[in-house]
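K.L.:
Please find the sequence and the predicted model below.
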Amino acid sequence: MDVGYHNKSFESSFESVDTAGKVITCKAAVAWGPGQPLVIEDVQVAPPHKMEVRVKILFTSICHTDLSAWKGENEAQRAYPRILGHEAAGIVESVGEGVEDMKKGDHVIPIFQGQCGNCICCRNEKTNLCQRFGVNPLKSVMVNDGKPRFSTKDGNPIFHFLNTSTFSEYTVLDSACAVKIDSEAPLEKMSLLSCGVSTGVGAAWNVANVQPGSSVAIFGLGAVGLAVAEGARVRGASKIIGVDINPSKFSKGKAVGITEFINPKDLEVPVNERIGAMTDGGVDYSFECAGNLEVLRQAFLSTHMGWGLTVLLGIHPSPMLLPLHPMELFNGRQIVGSVFGGFKGKTQLPEFAKQCMCGTLKLDEFITHELPFDKINEAFQLLVDGKSLRCLLHL
């Protein structure tokens, strides 16, 4: 597909339509309850309020976080009806009062981990968290007035999800959760930067700071895990071990730099013992991308005593606590969590997007399927069945 052609043809028609300040009726995939098929229906999208932007979504995809929310695995995510989705790319349709860094026609990426630029966290270079617009599964309305911008044709509220709600032809974002990128960037690929690729690559670059010649083990080879591998490859890691119980992930892993694979089902010893034997005592860095406590423990023990670092990326809905004894930390191993790969979205993501445009990263490897938006339930099933990394939906 000639992405540039589609972007430009859309923009020419988009510019001729003036919908600023008006309610827009459009199609959205509405979740009416946990595990129920999403329903494509007409919804009303209000104009953006102060410091908000309304965005025409052109491409969106499905992440495991969308999947777990759709299943209702986390009580905090059960607000219905709701519009899910948080990985996308689109074009600004209109901006609210006070928005100065974006205008109609700008290409943007929605981000679930916002950056207000003013809070104590945003002003601290040691973190990418934001006190006002950080990721919050409890949040289902806009910050301005505590109300959603979506409603049914009858005027009943439809709730937001993770600051973004991209399973809609139009969505309203806090301006802190929209990142302007180069207009020449291919939007279908840039959608990956909303979550999966940024989360994985950033964990390798910003959080772990993987060094040339180092060894890495990645537990869980979904899109995030493979993005970690891609980041480690670019950084010059000499050994990248992929761990997954789905052997179909291995062929895809080779394309992004994984050098060796382990299927725990094939082993007669714990994974950490196998990795220790392969690496003279353990890897320099391990990444847990599965959201499983036992996997987390294996990842921790797979690192080398004295300096090993484990980065936690998986979402853990279980109330169970970390499976570590405090004394195990005296062996010099460390463990740290990573949100959105440590990227400060508004200030750092535009440069990351430019790196991706230059071919630093192999983004094509992550888009395994493409479908029209009305096939969104089929896209969910592909992810459930472990057949897709990212299924790109065209709106």
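P.N.:
Looks like it arrived, so ask away.
K.L.:
make it CA atoms for all contacts and neighbour counts henceforth
P.N.:
Will do.
K.L.:
a strand runs through residue 205, doesn't it?
P.N.:
No - Residue 205: not assigned to a strand; according to DSSP: H, G, I helix; E, B strand; the rest coil it is helix.
K.L.:
Am I right that it is in contact with residue 231?
P.N.:
Yes - between residue 205 and residue 231 there is a contact at 6.6 Å, judged by C-alpha atoms under 8 Å.
K.L.:
Which one's more surrounded, these two?
P.N.:
Neighbours per residue, other C-alpha atoms under 10 Å: of residue 205 and residue 231, the larger number sits with residue 231, 27 against 20.
K.L.:
Give the helix, strand or coil label for that one.
P.N.:
Under three-state DSSP, residue 231 comes out as helix.
K.L.:
mind listing what residue 352 touches?
P.N.:
Applying C-alpha atoms under 8 Å, 6 or more residues apart in numbering to residue 352 gives no contacts.
K.L.:
Alongside the first one, take a look at this:
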Amino acid sequence: MLLCMGCQWVPFAEVVSLLTVAAVAWEAGKPLVIEEVDVAPPQAMEVRVKILFTSLCHTDVYFWEAKGQTPLFPRIFGHEAGGIVESVGQGVTDLEPGDHVLPVFTGECKECAHCKSEESNMCDLLRINTDRGVMLNDGKTRFSIDGKPIYHFVGTSTFSEYTVIHVGCLAKINPAAPLDKVCLLSCGISTGLGAALNVAKPKPGSTVAIFGLGAVGLAAAEGARIAGASRIIGVDLNSNRYDQAKKFGVTEFVNPKDHKKPVQEVLAEMTGGGVDRSIECTGSVSAMISAFECVHDGWGVAVLVGVPNKDDAFKTHPMNLLNERTLKGTFFGNYKPRSDLPSVVEKYMNKEIELEKFITHEVPFSEINKAFDYMLEGHSLRCIIRMDASP
């Protein structure tokens, strides 16, 4: 088997380490440093990918800040991206050099019970692991500086011109799709869209409440709009988000701070007993409870997307369930990365999904820390980071 190395084709055994440029997080909360990093060849069932565009997700910021988690540094963050396969390891048969791919923080081995189930996307082998900083194959990193290991993040580490990823965490997509747009589908936007389209499944003419109007919540609103919901009520503690949310189909807005009664009661009054569907995208347990208790009895469905703190507990009266309300959770919008993401990309290509309106900023890789500033200041939905390198 031959592999592409620049303009030459070389056999498996001749694939060697590359010296590349990466943004390394040396300490929690400190600016990333652009460094020259050695990237080892892909091992069995691994692929080395040239990243062309990546974006910053709040999950990167959360683990970079290391608040409430076990810190693991030095590390290369990044997991929303688009790139091109540079070389493949032994056993990889469904990808080859030149393929356009989206790295995904969770995977699809296609062999475990979850992957074989039509109802689940929670792969036993490749489910997200935020603590692991090494590759599954041998428990080692593929990044190093002067022989010192640099740890991976959620199996992707896309803040590097080249990265090594398990084949099960790569979705092969239409090469005509613009990577600077569809890279957004590798995490947050697909999570929100799928929460609406695959899990909540609002009917045409229905009423949907979206809790949290960040990028994921706005993607959920977009999904509700695509599904034909007639009323999409945004719920957020920041009233300034309403104007932007209108672009994504939000028709009404509620700020819980503006009311003396619980927001679930406000929504029930607005909608004659409750909304048909609700989607929670904040990670706040109080918002989760409100999202569940605001849906209509008999048929209402609440979907939880946000990730709570580890010590949080969800509490509601059992009668809320006995009165035929349904509570669901979702992971990555119930999309199977390898099987489903290519079709989501096609929805964008067919103009069924708009991605441009999620992009609020764009910076070159050398200015990646600006992307963190924009998000921390609350000014950014998604910032595209250009690697500034030709394929």
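P.N.:
Structure's in. What do you need? Model, not experiment: these values are computed from the prediction.
K.L.:
Can you pull the TM-score for these?
P.N.:
Here the TM-score for the pair of chains, by TM-score structural alignment, normalised by the length of structure 2, is 0.94; 381 aligned residues with a C-alpha RMSD of 1.6 Å.
K.L.:
Can you tell me the number of residues neighbouring residue 59 of structure 2?
P.N.:
Using other C-alpha under 10 Å, residue 59 of structure 2 has 15 other residues around it.
K.L.:
what residue of structure 1 matches up with residue 169 of structure 2?
P.N.:
Under the alignment (TM-score structural alignment), residue 169 of structure 2 pairs with residue 177 in structure 1.
K.L.:
Can you tell me the element the residue mapped onto residue 94 of structure 2 from structure 1 falls in?
P.N.:
Here residue 94 of structure 2 is matched to residue 101 in structure 1, going by TM-score structural alignment. In this assignment (DSSP states H and E), residue 101 of structure 1 forms part of neither any helix nor any strand.
K.L.:
Now for residue 101 of structure 1, how many residues are close by?
P.N.:
Neighbours of residue 101 of structure 1 (other C-alpha under 10 Å): 11.
K.L.:
Check residue 222 of structure 2 too.
P.N.:
26.
K.L.:
Trace it over to structure 1, please.
P.N.:
Aligned counterpart of residue 222 of structure 2 in structure 1: residue 230 (TM-score structural alignment).
K.L.:
ok, its match touching residue 256?
P.N.:
Yes - between residue 230 of structure 1 and residue 256 there is a contact under C-alpha under 8 Å: 5.0 Å.
K.L.:
anything in contact with each of these two?
P.N.:
Counting by C-alpha under 8 Å, 6+ apart, the shared contacts of residue 230 of structure 1 and residue 256 are residue 362.
K.L.:
Ignoring the adjacent residues along the chain, who's closest to the aligned residue in structure 2 for residue 142 of structure 1?
P.N.:
Residue pairing (TM-score structural alignment): residue 142 of structure 1 is matched to residue 135 of structure 2. Closest residue to residue 135 of structure 2 apart from its sequence neighbours, by C-alpha to C-alpha, 6 or more residues apart in numbering: residue 141 at 5.9 Å.
K.L.:
Return the residues in contact with that neighbour.
P.N.:
Applying C-alpha under 8 Å, 6+ apart to residue 141 of structure 2 gives the contacts 133-135, 149-152.
K.L.:
for those residues, which one is nearest residue 312 of structure 2?
P.N.:
Residue 312 of structure 2 has its nearest neighbour among the contacts of residue 141 of structure 2 in residue 133, at 26.0 Å by C-alpha to C-alpha.
K.L.:
Quick check: residue 56 of structure 2 vs residue 231 of structure 2, distance?
P.N.:
30 Å (C-alpha to C-alpha, to the nearest Å).
K.L.:
just the helices in the stretch 201-350 of structure 1 please.
P.N.:
Using DSSP state H, counting those that start in this stretch, the helices assigned to the stretch 201-350 of structure 1 run over residues 223-234, 249-255, 271-278, 293-301, 345-357.
K.L.:
Format the ones you listed as TSV; extra columns: distance to residue 36 of structure 1.
P.N.:
Formatted as TSV, those follow (distance: least, C-alpha to C-alpha, whole Å):
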stretch	distance to residue 36 of structure 1
helix 223-234	24
helix 249-255	28
helix 271-278	37
helix 293-301	28
helix 345-357	32
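K.L.:
Tell me which of the ones you listed is the most buried.
P.N.:
Comparing the helices of the stretch 201-350 of structure 1 by mean neighbour count (mean count of other C-alpha atoms under 10 Å), helix 223-234 comes out on top with a mean of 29.
K.L.:
That helix vs structure 2, average offset?
P.N.:
Average distance, helix 223-234 of structure 1 versus aligned residues of structure 2 after superposition (mean C-alpha distance after the TM-score superposition for structure 1): 0.4 Å.
K.L.:
which one in structure 1 is aligned with residue 200 of structure 2?
P.N.:
Residue pairing (TM-score structural alignment): residue 200 of structure 2 is matched to residue 208 of structure 1.
K.L.:
Quick check: the aligned residue for residue 88 of structure 1 in structure 2?
P.N.:
Residue 88 of structure 1 maps onto residue 81 in structure 2, by TM-score structural alignment.
K.L.:
What count of nearby residues applies to its match?
P.N.:
Residue 81 of structure 2: 30 surrounding residues under other C-alpha under 10 Å.
K.L.:
That one should be in a strand, yeah?
P.N.:
Yes - counting by three-state DSSP, residue 81 of structure 2 is part of a strand.
K.L.:
what residues are up against the match of residue 200 of structure 2?
P.N.:
Neighbour list for residue 208 of structure 1: 285, 309, 311 [criterion: C-alpha under 8 Å, 6+ apart].
K.L.:
Hmm, residue 369 of structure 1 is touching residue 394, no?
P.N.:
No - at 11.1 Å, residue 369 of structure 1 does not count as touching residue 394 under the criterion of C-alpha under 8 Å.
K.L.:
higher neighbour count, those two?
P.N.:
Remark: of residue 369 of structure 1 and residue 394, residue 394 carries more neighbours, 18 against 15, as counted by other C-alpha under 10 Å.
K.L.:
Just list the residues touching the aligned partner of the more buried one in structure 2, thanks.
P.N.:
Under the alignment (TM-score structural alignment), residue 394 of structure 1 pairs with residue 386 of structure 2. Residue 386 of structure 2 is in contact with 52-54, 180, 362-365, counting by C-alpha under 8 Å, 6+ apart.
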